[in-house]
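Student: With the sequence up front, the predicted model follows.
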Amino acid sequence: MQWYIEVLKKYAVFDGRARRKEYWMFVLFNVIVSIILSIVDNVIGTTYGAANSGVISSIYSLAVLLPSIGVGIRRMHDTNRSGWWILINLIPCVGFIWFIVLAAQEGTVGDNQHGPDPKAAERGQGFGQPGGPAEPGYPTV
């Protein structure tokens, strides 16, 4: 749940990097909430149109549109790709599958052009650690 909230806090942040766990946990919670809201829409009768879309689930989808785009762009940055790669989803059929493959790849180890490694602390590459960044004003060890 913390990963979902963290992405919502950075709702319009399109720079930096998002690790796999952050992206996929957001996707998981997003799908769960969407299913629950669709059920609620059907139970209370707020569905409309031929696609049987619900008012509440549509409002939710609009509310998480920017966070979804932001975390997708940050995920591509973690794999050292441009954020424009999320547009590959617009290719019918294969684009969505291709994006899933890209999003499932391991992120770049260490810093890349989009920022520091979000997993550096887990790898023991914190400030002053061998292979990690130097603390500002201090030489590396």
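Tutor: Structure received.
Student: From here on, just use CA atoms for contacts and neighbour counts.
Tutor: Noted.
Student: show me what contacts the closest residue to Thr47 other than its chain neighbours?
Tutor: Among residues not flanking Thr47 along the chain, Gly54 sits closest, at 4.0 Å (Cα to Cα, 6 or more residues apart in numbering). With contact set as Cα atoms under 8 Å, 6 or more residues apart in numbering, Gly54 has these partners: Ser38, Asp41, Asn42, Thr46, Thr47, Tyr48.
Student: Are there helices or strands packed against whichever strand or helix holds Asn42, and which ones?
Tutor: When elements are defined using DSSP states H and E, Asn42 is found to belong to helix 20-44. Here helix 20-44 is seen to pack against helix 2-9, strand 53-54, helix 55-63, helix 65-78 when contacts are counted using 3 or more Cα pairs under 8 Å, 6 or more residues apart in numbering; DSSP states H and E.
Student: ranking those by burial, who's on top?
Tutor: When these are scored by mean count of other Cα atoms under 10 Å, the highest mean neighbour count falls to helix 65-78 (a mean of 24).
Student: quick one, that one and helix 2-9 angle?
Tutor: Computed by axes from the mean of the first three to the mean of the last three Cα atoms, to 10 degrees, the angle separating helix 65-78 from helix 2-9 equals 110 degrees.
Student: before we go on, here's another structure to hold up against the first:
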Amino acid sequence: MKYYVEILKKFNDFHGNASRREFVHFLLFHCGIIAVLFFLGFAIEHAFFHKVINTVSGLFVIGTSLSCIALFVRRLNTLGRNPKLLMAALIPVVGLLYLLFICLKKD
């Protein structure tokens, strides 16, 4: 949890470094939160609460996207890779999997 909060606070640090442990903890916690919000979106049948959950989910993803991008850039800096490699995530499925594979390598 402490890694998650630290990374959210470093949303504008694109020049530092990020350890593999920090990256993995953030990734697991972030995906867990998104999974819970996604599950609540399917579990709630009331129309109003369904819209509220979908809105909260969207705002959460948009609000944390800059922190996620900064973390990927810091991790690529740690590995000695060019941060422009982050553009590979724009390729639909393969690009994101390739980027995750690179970022999960040991330091």
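Tutor: Structure received. Please read these numbers as outputs of a predicted model, since none were measured by experiment.
Student: Next, the TM-score between them, please.
Tutor: Counting by TM-score structural alignment, normalised by the length of structure 2, the TM-score of this superposition works out to 0.86. Behind it: 102 aligned residues with a Cα RMSD of 1.7 Å.
Student: on that earlier part again, which of the contacts of Gly54 of structure 1 are buried?
Tutor: Buried members of the contacts of Gly54 of structure 1, counted by 16 or more other Cα atoms under 10 Å: Ser38, Asp41, Thr47.
Student: Enumerate every residue touching the first one.
Tutor: In this case it means Ser38 of structure 1. Residues counted as contacts of Ser38 of structure 1 (Cα under 8 Å, 6+ apart) are Ser53, Gly54, Ile56, Ser57.
Student: How about the last one?
Tutor: Contacts here follow Cα under 8 Å, 6+ apart; on that basis Thr47 of structure 1 touches Asp41, Ser53, Gly54, Val55.
Student: Can you tell me how far it is from Val64 of structure 1?
Tutor: Computed with Cα to Cα, to the nearest Å, the distance linking Thr47 of structure 1 and Val64 of structure 1 is 19 Å.
Student: cool, the second one as well?
Tutor: Counting by Cα to Cα, the gap from Asp41 of structure 1 to Val64 of structure 1 is 18 Å.
Student: hmm, back to that, among the helices and strands packed on helix 20-44 of structure 1, which is nearest Ile91 of structure 1?
Tutor: helix 65-78 (16.1 Å; Cα to Cα).
Student: The next helix or strand after the closest one: which residues count as buried?
Tutor: The element immediately downstream of helix 65-78 of structure 1 (helix or strand, assigned by DSSP H and E) is helix 94-104. Buried residues in helix 94-104 of structure 1, counting neighbours by 16+ other Cα under 10 Å, are found at Phe96, Trp98, Phe99, Leu102, Ala103, Ala104.
Student: ok, average deviation of helix 94-104 of structure 1 from structure 2?
Tutor: Once fitted to structure 2, helix 94-104 of structure 1 is off its aligned match by 1.3 Å on average (mean Cα distance after the TM-score superposition for structure 1).
Student: name the helices or strands packed onto that helix?
Tutor: Counting contacts by 3+ Cα pairs under 8 Å, 6+ apart, helix 94-104 of structure 1 is packed against helix 65-78.
Student: residues near Val93 of structure 2, how many?
Tutor: For Val93 of structure 2, the tally of surrounding residues (other Cα atoms under 10 Å) stands at 10.
Student: That one matches what in structure 1?
Tutor: When structure 1 is aligned by TM-score structural alignment, the residue opposite Val93 of structure 2 is Cys93.
Student: go on, Leu59 of structure 2?
Tutor: Using TM-score structural alignment, the partner of Leu59 of structure 2 in structure 1 is Ile59.
Student: Find the residue at the geometric middle of structure 2.
Tutor: Per Cα atoms, centre = their mean, the C-alpha nearest to the average position across structure 2 is that of Cys68, at 4.1 Å.
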